[in-house]
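Chemist: sharing a model prediction with you, sequence too.
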Amino acid sequence: MTDITSEKVLFDINNDQLLNNEKFLANQIKQFESISDQRLDSTYPFVVRIDGVSFRNYTRGFNKPFDQRMTHAFIRTSADLLQRFNPLTIFYQSDEISLVFDGYSTIDRIEKNPREHMYSGRIQKLVSVLASYTAAKFNKYINEEDWSDIENEHVRERLTEHSAYFDGRAFSVPNQFAAMASIYWRHRYDTLKNATLTYALSYYSQNTILGKNTYELRELLRTEKNWDMLNEAPKNIIYGTFLKKELYDLESIDRKTQQSVIVKRSRIRIGSFDMNQLLTTNEEKIKFIM
């Protein structure tokens, strides 16, 4: 692979001949693309995280502290991502969606047609496709919500102009435990932190909460506002939302025999819960995520 610094002489502004050689120019540009086109190793699991860009500005004028219309649009978007790209698990919280994919064993790679990650693991392709797909679906679903209570024209224009957009990142992890742990951290710590800060800011100024940790902020809400966040806030706000496919048995009629048969079908399960309460061991947590 060519080092980009070695091409400086060739791409000198005075090299008029370069622009007149179509084939040579095309090869050079494709080399530049390949230099930056990193790939994920197919033997390792990987995680893609899609984040809303400048959503603090995008959500200005929405219901505070959390607008369930946005949450609903994000969950519908996540369900579409699950159907389209088939990750093992999707986890959604705040304005971000994480997708977990497994790796393929070295035994698989020995086969004549070794399995690879989608898009051959090309990071730029993965994140650009997933981020753009997320933006298209989210803007569709957010506009299908009922915004009749919003009178501010700037907010309504922001919605109808489909102005929400997303960035993305993809990264490999060494094993299934690490894949689970990356979601567990989001679920158990980051989601709770974001929820606590958002609720606290709905009651107090930035200066008032400055320097306080999340436990102190929840105690402040409990003692001064008589509101126990961990027991009274919606579960999807403090734990995030998991989406997974599951197989189930469906009774059907065989077209040829007209006999009743049981067939396997898939459906999406959506839930919000504390992993530590339902999944006590690391093995159980890995089995759930992977």
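Modeler: Yep, that arrived. Numbering: from 1, shown residues only.

Chemist: only C-alpha atoms for contact and neighbour calcs from this point on.
Modeler: Will do.

Chemist: distance check, the closest residue to Asp102 other than its chain neighbours against Leu279.
Modeler: Nearest non-adjacent residue to Asp102, counting by CA to CA, 6 or more residues apart in numbering: Pro45, 4.1 Å away. Distance, Pro45 to Leu279, using CA to CA, to the nearest Å: 21 Å.

Chemist: the more surrounded of those two?
Modeler: Neighbours were counted for Pro45 and for Leu279 using other CA atoms under 10 Å; Pro45 has more, 24 against 14.

Chemist: presented hereafter is structure B, for comparison with structure A:
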Amino acid sequence: MRDEFGDRMKEYEARETQRTLLPMLPVAVRIDGRAFHTFTKGFEKPFDRSLSEMFRYTTKELVRESGAVLGYTQSDEISLILHQDDPKSELFFDGKVYKLTSVLASIATAAFNKMWLTYLVDHQSQIDDKVWKLATFDCRVWQVPTKWEAVNVLLWREKDARRNSVSSAAQAVYSDKELHGKSSGEQQEMLFQKGINWADYPKWAKTGTYYRRRQVERELTADELARIPEKHRPAPGTKLLRSDIVEWPYELAKVENKVEAVFDDAPPVLFSDLSK
């Protein structure tokens, strides 16, 4: 017997849940911390290393789970680029939009709060009760027509990171009134007048951090060794090739072969190298 009521409800649901991304086109993802302008009150200004470490850990977990070719974090946001060249391969969750947005936001929320709760416990004597709250994230996904445009998405966020970094550094020592109408270059000059060289800040604070999956030679952890049957278990200290998520230590704007470096993991050719 046909369930007309159930079929009608499923049809409503399917109009949204059937949205699927096109195969073989790059996918851009951006994950933002919700209301982080208030969440981050009480952290060190202009840049807090502990907060950055939480975002970097979260980015690594997102790359690990999603199979992204590259992950990038700056300020309170994370960007991912997903892509499958092989028509027989599948995107994360087959490119289903509702799955991507909901699950990636959930992974970010879980990973960040894991680190956040550890931080709260370690610093509980220094923290006001009002900051004992959990972080939440939203997520959006979209496609771009070419690999070059996917690279441009990252360049766009990297450019934003640089501008915001200079602004944050300046806001730590100048009032909004003093900074009103000042360009990024002018703000850097104002920092110099205070004895602060923006270029001296660490890379994560200036232009963000990238992560990608690589095969690396390393020792297995105790947990990994315990999961291997005893008769096949290597001796402690043995180094083996394993897939891991590692930092990609470059500023994309300074890489000449951007598409190859991002999508093929080709060795980056830096513009400074081309002039030699």
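Modeler: Yes, it's here. These figures come from a predicted structure and were not determined experimentally.

Chemist: TM-score for the pair, please.
Modeler: For these two chains in superposition, a TM-score of 0.80 is obtained (TM-score structural alignment, normalised by the length of the second structure); 249 aligned residues with a CA RMSD of 2.7 Å.

Chemist: re the thing from before, who's in contact with the residue nearest to Asp102 of the first structure?
Modeler: Taking CA atoms under 8 Å, 6 or more residues apart in numbering, we find Pro45 of the first structure in contact with Val100, Phe101, Asp102, Gly103, Tyr104, Ser172, Val173, Pro174, Asn175, Gln176, Ala179.

Chemist: which non-adjacent residue is nearest the aligned partner of the fifth one in the second structure?
Modeler: Alignment note (TM-score structural alignment): Tyr104 of the first structure maps to Asp85 of the second structure. Sequence neighbours aside, Met24 is the residue nearest to Asp85 of the second structure in space, at 5.4 Å (criterion: CA to CA, 6+ apart).

Chemist: any idea how far that neighbour lies from Gln143 of the second structure?
Modeler: From Met24 of the second structure across to Gln143 of the second structure, the span is 10 Å (CA to CA).

Chemist: what touches both of those two?
Modeler: Common contact partners of Met24 of the second structure and Gln143 (CA under 8 Å, 6+ apart): none.

Chemist: spatially nearest residue to the alignment partner in the first structure of Lys99 of the second structure, not counting backbone neighbours?
Modeler: Counting by TM-score structural alignment, Lys99 of the second structure lines up with Lys125 in the first structure. Excluding its sequence neighbours, the residue lying closest to Lys125 of the first structure (CA to CA, 6+ apart) is Tyr119, at 6.7 Å.

Chemist: am I right that the one you found is in a strand?
Modeler: No - per DSSP: H, G, I helix; E, B strand; the rest coil, Tyr119 of the first structure lies outside any strand segment and is helix.

Chemist: buried ones in the strand or helix carrying Phe192 of the second structure?
Modeler: Element membership for Phe192 of the second structure (DSSP states H and E) is helix 184-193. Of all the residues in helix 184-193 of the second structure, those buried under the rule 16 or more other CA atoms under 10 Å are Ser184, Gln187, Gln188, Glu189, Met190, Leu191.

Chemist: what residues are up against the third one?
Modeler: Yep, that's Gln188 of the second structure we're talking about. Val166, Ala170, Asn197, Trp198.

Chemist: one more: the second one?
Modeler: Contact criterion CA under 8 Å, 6+ apart gives Val166, Ser167, Ala170, Leu179 as the residues in contact with Gln187 of the second structure.

Chemist: now do the contacts for the equivalent of Tyr239 of the first structure over in the second structure.
Modeler: Matched across to the second structure, Tyr239 of the first structure falls on Thr207, judged by TM-score structural alignment. Contact partners of Thr207 of the second structure, counting by CA under 8 Å, 6+ apart, are Gln74, Glu158, Lys159, Ala161, Arg162, Ser165, Glu251.

Chemist: hmm, 6 Å instead?
Modeler: Contact analysis of Thr207 of the second structure by CA atoms under 6 Å, 6 or more residues apart in numbering lists Glu158, Ala161, Arg162.

Chemist: any idea how far it lies from Phe92 of the second structure?
Modeler: For Thr207 of the second structure, the distance to Phe92 of the second structure (CA to CA) stands at 28 Å.

Chemist: ok, Leu191 of the second structure next?
Modeler: To Phe92 of the second structure, Leu191 of the second structure is 44 Å away according to CA to CA.

Chemist: can you pull out the helices in the stretch 151-290 of the first structure?
Modeler: 153-160, 176-185, 191-203, 206-209, 214-224, 229-232, 235-239, 275-278, 282-289 (DSSP state H, counting those that start in this stretch).

Chemist: now Gln143 of the second structure: closest residue in space that isn't a chain neighbour?
Modeler: Val27 (4.5 Å).

Chemist: can you tell which of the helices of the stretch 151-290 of the first structure is closest to His72 of the first structure?
Modeler: His72 of the first structure sits nearest to helix 235-239 of all the helices of the stretch 151-290 of the first structure, at 10.7 Å, using CA to CA.

Chemist: nearest to Asp128 of the second structure, of the contacts of Thr207 of the second structure?
Modeler: Ala161 (28.9 Å).

Chemist: counterpart of the closest one over in the first structure?
Modeler: Match for Ala161 of the second structure (TM-score structural alignment): Thr191.

Chemist: which residues does its match contact?
Modeler: Taking CA under 6 Å, 6+ apart, we find Thr191 of the first structure in contact with Ile238.

Chemist: next: Ile50 of the first structure.
Modeler: So Ile50 of the first structure contacts Glu96, Ile97, Asp167, Gly168 (CA under 6 Å, 6+ apart).

Chemist: which SSE is it in?
Modeler: Under the criterion of DSSP H and E, Ile50 of the first structure resides in strand 46-52.

Chemist: hmm, back to that, the residue nearest to Lys125 of the first structure: neighbouring residues, count only.
Modeler: 13.

Chemist: now do Leu230 of the first structure
Modeler: Using other CA under 10 Å, the number of residues around Leu230 of the first structure comes to 15.

Chemist: same question, Asp86 of the second structure
Modeler: Neighbour count for Asp86 of the second structure, taken as other CA under 10 Å: 9.

Chemist: spatially nearest residue to it (excluding sequence neighbours)?
Modeler: Leaving aside its sequence neighbours, Asp86 of the second structure sits nearest to Met24 (CA to CA, 6+ apart; 7.2 Å).

Chemist: now, among the contacts of Pro45 of the first structure, which is nearest to Ile29 of the first structure?
Modeler: Ser172 (27.6 Å).

Chemist: end-to-end on stretch 37-56 of the second structure?
Modeler: End-to-end span of stretch 37-56 of the second structure (CA to CA): 18 Å.

Chemist: corresponding residues in the first structure for it?
Modeler: The aligned range for stretch 37-56 of the second structure in the first structure is 56-75, by TM-score structural alignment.

Chemist: list the buried residues for the matching stretch?
Modeler: So for stretch 56-75 of the first structure, counting by 16+ other CA under 10 Å, buried means Tyr58, Thr59, Phe66, Arg69, Met70, Thr71, Ala73, Phe74, Ile75.
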